[in-house]
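[1] Provided below for reference: sequence and predicted model.
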Amino acid sequence: MKLHIIELKKMSDFLRIRPVWDRMLEQAVTRNVALTYEWAYASWKRYAGFFDVRVATLWEADTLVSAIPFVAKPARGEGCRGTAVQVLTEIVPYSTVSEDAPVLECFFAYLRRKYADLLKVSFQEVDASCYGFAALTDWAQSEGMPFFIYKSHESPYVEIRTDFSSYYLTRKKKIKNALRNKPDKLQALSPFRIVSYAKESDIRRGFQQLLEIDCESWKYEERSDMASREGQHIFYETLAEEGAKRGMAELWLLVNEREPVAFEYNLLFEGKVMAIKWGYKAKYAPFSPGVILRLETTKQFFERGFRMIDLWGSKDQFKTIWSDDHFDRYAVHLYANSAQGLSLKRQDEAARNSAAAPSAVELC
C-alpha cells in the first residue's frame, strides 16, 4: 500500500474534511470516541493559538486511510534544543482503515521532513490492549529509536453483563456506606432533581451550569478544573456542542431550588459510555452529591443497554465505589537516536522516577 500525506494546517481545511473523516472511522480497525472528528476538532480549537496544531492525513489515492492530529512545541529539557510532538488521540494511538497500511513509516517520515530537529514524539493514555500499541514499540525498535513507556494510571470501568439489580447487589455495601442518609438530608436542605442535557439546542445551557459547579469545586483550588488550564474549557465545551450534533454527548446535573450542585459529563459511542468529567460544589461535600448523581446515571445507562462505562482518568476512592476493575493506560515516548534525544529520554525517565511528570504531560 502506497500512502501520501496531505497536511491540514488551516481550520478551513479541517472543517472540509469532516465527511471523509466520518467514512474513515466507519471502516477503522478500531473505533473509539477519541478517534472521532468531534474529538479532533475540539482538540484543534483547544490548542490553536497556544501551539502549532496540525493534522497529518494519510491517503491511498483518494481514500483517507488515517488521520493523526498533533501539536508541536520546543522540547523541554536541559541542553536539548529541538521539537517535541504530541499526538492528540487517546486510548488508541492512531486510526487506520487497514492493518497493512504503513501508517507509522509514513507519519514519521513526514515529521522528520517537517521538523529537522525532531527530538521526541509522544502518545498519551494509550491502552496496551488496543490496536497500534505494540506496533509503536516494534517499529521504534526496527528503526533504532529509543523509547520510554510507563503506566500513567489505572482507569476504572464498569462492565455491564447483567441488569442493574444484579450489578447493584455486587456494589450495594460500598454505595450504601457512601450514601447513608445523605440523599434525605440534601432533600431536606433544598429539594433536588436530576436533569440531563443532550439536545444540540440545550447543551450550551447545561455546560454553563457545569462550569459554575467546576469553579466552585475542590478542583478549582487544585487548579485542575476546566477553566484553570490553557484552553481546556474550550476543548470540553466544543466537544459537548459537536458531540450533541452526533448524539454522543450528555451532560447530567443534580440541581436544587437554588443552584446546580453536581455534574457528570459523558460521551456515548459504540454502546459504551466514557465518563470524562464529574464534580460537585465543595460546600455540598457532606451530602455526597456526586454519588447520588452517579447512582442514577449508572442505572439509566444499564436500562438503556450500554455495555460499559469507562470512568476515565485515574483510580480514586469515588470510582472504586462503582468498580474494582480497571484499564491500564500508558504513555509512550519515542526519541531521536541522537545525543540530544538520548539526553531528553534520560531526563524524562528521571523526572518520572522522582514522581514528576515528563514534559509531554504538560500539554494535557
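    Yep, that arrived. Residues are numbered from 1 along each chain as shown.
[2] Going by C-alpha atoms from here, please, whenever you check contacts or count neighbours.
    Fine.
[3] Residue 156: neighbour count?
    Residue 156 has 23 neighbours, counted by other CA atoms under 10 Å.
[4] thought it was touching residue 329?
    No - look at residue 156 against residue 329 with CA atoms under 8 Å: they stay out of range, at 10.5 Å.
[5] now the end-to-end length of stretch 138-155.
    25 Å (CA to CA, to the nearest Å).
[6] Pull out the buried positions in it.
    Buried residues in stretch 138-155, defined by neighbour count with 16 or more other CA atoms under 10 Å: 140, 145, 146, 147, 152, 153, 154, 155.
[7] and what of stretch 190-204?
    Going by neighbour count (16+ other CA under 10 Å), the buried part of stretch 190-204 is 192, 194, 196, 197, 198, 199, 200, 203, 204.
[8] what residues does it touch?
    186, 206, 237, 240-241, 244-245, 247, 249-258, 293 (CA atoms under 8 Å, 6 or more residues apart in numbering).
[9] can you map out the helices along the stretch 251-364 of the chain?
    Using DSSP state H, counting those that start in this stretch, the helices found in the stretch 251-364 of the chain span residues 289-303, 317-320, 339-353.
[10] Residues in contact with the second one: which ones?
    Under the contact criterion CA under 8 Å, 6+ apart, helix 317-320 has outside partners 156, 291, 311.
[11] Show only the entries of the buried residues of stretch 190-204 found in strands.
    If you go by DSSP state E, the buried residues of stretch 190-204 have 192, 194, 196, 197 in strands.
[12] try it against this one:
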Amino acid sequence: MDIEPVTSLNAFEQLASSWNHLWAASSKADILSSHEWFASWLSLFAAKPHLLVLVARKDNQVSAILPLMKCWEKTHGIWIHVVRSVTNCHSHGFDLVAMETDPALFSEMIKKTFSLAHKNLIILDYISEHSLLYQMIVKGGHFPYLHHVRLHSENCQVRLQGSFDAYYNQRASKFRKNVRAAERKALERGPLQLVRVNRLEELKQITKICYDLETTGWKGKDKEALVQVRQAHDFYFRLAQRWCDEKRLDVFLLKSKEDWLAFYYCLSSAGTYRAVRIGINDAFRNLGPGMLLTKYMLEKLFAEKSGKVWDFCGGSARWKSDWCDCREKFYRVFIF
C-alpha cells in the first residue's frame, strides 16, 4: 500500500478520473465527496490553496482519498497553522473517499499527514455520525492518535417513508393548527402553487427570483445572500451546471398569484435531499411562506418515494424541529 500526497492544483485535476471511479463505486457516492465538488470549492474559496490531499493506492489502484489542506486557523482568538479538511460553511459533510472502512489504512494516512506537514494538529470538520471517518475515529475505539470530538451541529431531518398523512399526523397538534391557520390565510389571497425546477435552462431563469427572495430577509440585511457573496453565488451556480440535468439538483418554489413566496435550493444525493439554500419573501412573512412551502414540498416527495431523507441542513432551529422526525449529528474532530 502506497500513500502519496497531492500538493498542486494541476496534480489534483489529474486525479479526477481515478477519484471519480472510486467515488462512483463507493456505497454512497455522495456529491459532497465527488471530485467536482472539491474542484469547484477550491476554485472559489481557496485562491492559492496549500493542498495536502492524501491518496492511497493498492496494486496501482486508488483505494482511498483524504482531501486536506494546510492553512491558518483561529482558535480561542489565536491564529495557528494547521492541517484541516477542505471545508467551510458551504460544506454539508466531509468524509474519507473510500469503498469501506479500513482503520489501519486511515491511521497510516494520518501518520503520513503529520510527517509531511510538520504540524501538530489536524482538524476535520462536518463529520457526520454516519460517516466512515466517525466510525474509524470514534466508534472503532482503536484509533491510535489523541483526538477530541466536539459537536458542530445537529441537522433536523424527515424520513420520507410511508405516507405523508401518517407522518404529518405525528407532528404536534399546536403546530398542525398553526399550519392550517397559515394555509387558510394564504388561500384567502388566492391559490397556492408549488413550482419545481430541475433543468438547467429553467434554473437560469429562476435563480434571480431566488436571489431576490434571499435579499428581502435577514440574509440580505446581514449581507449573506448569494447575490451579495460572489464566491458563494458562483459556487452554487457551478453545482447547478454540473448536477442539474442529472436530476441531482432541484429548486422548489411557492407561488401566490404573481408573487413568489419562498424557495428551497436542494441537492439530491445518496438518498438524501439537502436544503442547502433557503429563502422567503419577507413581505409575506405573515402568511407563513416557509411553513407552507415545506408542507407542499414534503407532500410531493412522500408521494414520489424517490428519496429516503429530507435534510433541512444548517442546525436545528425551532421551525425545523417542528417538522423533524429524526436528526443527524455533525462533529468537529481535532487529531493531535
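    Looks like it arrived, so ask away. Predicted model only: the values in this text are computed from it and were never measured.
[13] care to give me the TM-score?
    TM-score for the superposed chains, counting by TM-score structural alignment, normalised by the length of the second structure: 0.83, backed by 330 aligned residues with a CA RMSD of 3.1 Å.
[14] possible to save the contacts of helix 317-320 of the first structure as TSV with distance to residue 56 of the first structure?
    Output for those, formatted as TSV (distance: CA to CA, whole Å):
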residue	distance to residue 56 of the first structure
156	32
291	42
311	30
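[15] Return the member of those nearest to residue 300 of the first structure.
    Set against residue 300 of the first structure, the nearest of the contacts of helix 317-320 of the first structure by CA to CA is residue 291 (14.2 Å).
[16] Chain neighbours aside, what residue packs nearest to residue 156 of the first structure?
    Nearest residue to residue 156 of the first structure, sequence neighbours excluded (CA to CA, 6 or more residues apart in numbering): residue 326, at 3.9 Å.
[17] SS state for the residue most central in space within the second structure?
    By CA atoms, centre = their mean, the mean C-alpha position of the second structure lies nearest to residue 92, the distance being 2.6 Å. Classification of residue 92 of the second structure using DSSP: H, G, I helix; E, B strand; the rest coil returns coil.
[18] for the stretch 101-250 of the second structure, what spans make up the strands?
    With DSSP state E, counting those that start in this stretch as the criterion, the stretch 101-250 of the second structure has strands at 122-128, 147-159, 192-197, 249-256.
[19] can you put the ones you listed in TSV and add distance to residue 177 of the second structure?
    Output for those, formatted as TSV (distance: least, CA to CA, whole Å):
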stretch	distance to residue 177 of the second structure
strand 122-128	34
strand 147-159	20
strand 192-197	19
strand 249-256	20
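[20] Compare these and report which one is nearest to residue 21 of the second structure.
    The closest of the strands of the stretch 101-250 of the second structure to residue 21 of the second structure is strand 249-256. By CA to CA, the value is 21.4 Å.
[21] what's that closest one in contact with?
    Counting by CA under 8 Å, 6+ apart, strand 249-256 of the second structure makes contact with 189-198, 203, 240, 243-244, 260-268, 289, 292-293, 297, all of which sit outside it.
[22] got the angle between it and strand 192-197?
    Put simply, strand 249-256 of the second structure runs at 160 degrees to strand 192-197, going by axes from the mean of the first three to the mean of the last three CA atoms, to 10 degrees.
[23] returning to what we had before: nearest to residue 180 of the first structure, out of the ones in strands among the buried residues of stretch 190-204 of the first structure: which one, please.
    Here the nearest of these to residue 180 of the first structure, counting by CA to CA, is residue 192; it sits at 17.1 Å.
[24] show me what contacts residue 129 of the first structure?
    By CA under 8 Å, 6+ apart, the contact list for residue 129 of the first structure is empty.
[25] I'd like to know how far it sits from residue 168 of the first structure.
    Where residue 168 of the first structure is concerned, residue 129 of the first structure sits at a distance of 28 Å (CA to CA).
[26] Any idea how many residues pack against the closest residue to residue 215 of the first structure other than its chain neighbours?
    Of all residues not flanking residue 215 of the first structure in the chain, residue 225 sits nearest, at 6.6 Å (CA to CA, 6+ apart). Applying other CA under 10 Å, we find 21 residues neighbouring residue 225 of the first structure.
[27] Equivalent analysis for residue 72 of the first structure, please.
    Neighbours of residue 72 of the first structure under the rule other CA under 10 Å: 18.
[28] Show me what it aligns to in the second structure.
    For residue 72 of the first structure, the aligned position in the second structure is residue 70, judged by TM-score structural alignment.
[29] Check whether its match really touches residue 80, as I assumed.
    No - checked against CA under 8 Å, the pair residue 70 of the second structure and residue 80 is beyond contact range at 10.6 Å.
[30] quick one on the thing from earlier: now for the strands of the stretch 101-250 of the second structure, which one comes closest to residue 212 of the second structure?
    Between residue 212 of the second structure and the strands of the stretch 101-250 of the second structure, the tightest spacing by CA to CA is seen for strand 249-256, at 12.8 Å.
[31] Find the residue closest to residue 98 of the first structure in space, skipping its chain neighbours.
    Using CA to CA, 6+ apart and skipping residues adjacent in sequence, the residue nearest residue 98 of the first structure is residue 29, 6.3 Å away.
[32] And stretch 231-250 of the first structure, what's buried?
    Residues of stretch 231-250 of the first structure classed as buried: 231-245, 247-250 (neighbour count, 16+ other CA under 10 Å).
[33] Narrow those residues to those in helices?
    Judged by DSSP state H, those include 232-245 as members of helices.
[34] any chance of the residues you listed in JSON lines, with distance to residue 212 of the first structure too?
    Formatted as JSON lines, those follow (distance: CA to CA, whole Å):
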{"residue": "232", "distance to residue 212 of the first structure": "15"}
{"residue": "233", "distance to residue 212 of the first structure": "12"}
{"residue": "234", "distance to residue 212 of the first structure": "15"}
{"residue": "235", "distance to residue 212 of the first structure": "16"}
{"residue": "236", "distance to residue 212 of the first structure": "14"}
{"residue": "237", "distance to residue 212 of the first structure": "13"}
{"residue": "238", "distance to residue 212 of the first structure": "17"}
{"residue": "239", "distance to residue 212 of the first structure": "18"}
{"residue": "240", "distance to residue 212 of the first structure": "16"}
{"residue": "241", "distance to residue 212 of the first structure": "17"}
{"residue": "242", "distance to residue 212 of the first structure": "21"}
{"residue": "243", "distance to residue 212 of the first structure": "21"}
{"residue": "244", "distance to residue 212 of the first structure": "20"}
{"residue": "245", "distance to residue 212 of the first structure": "23"}
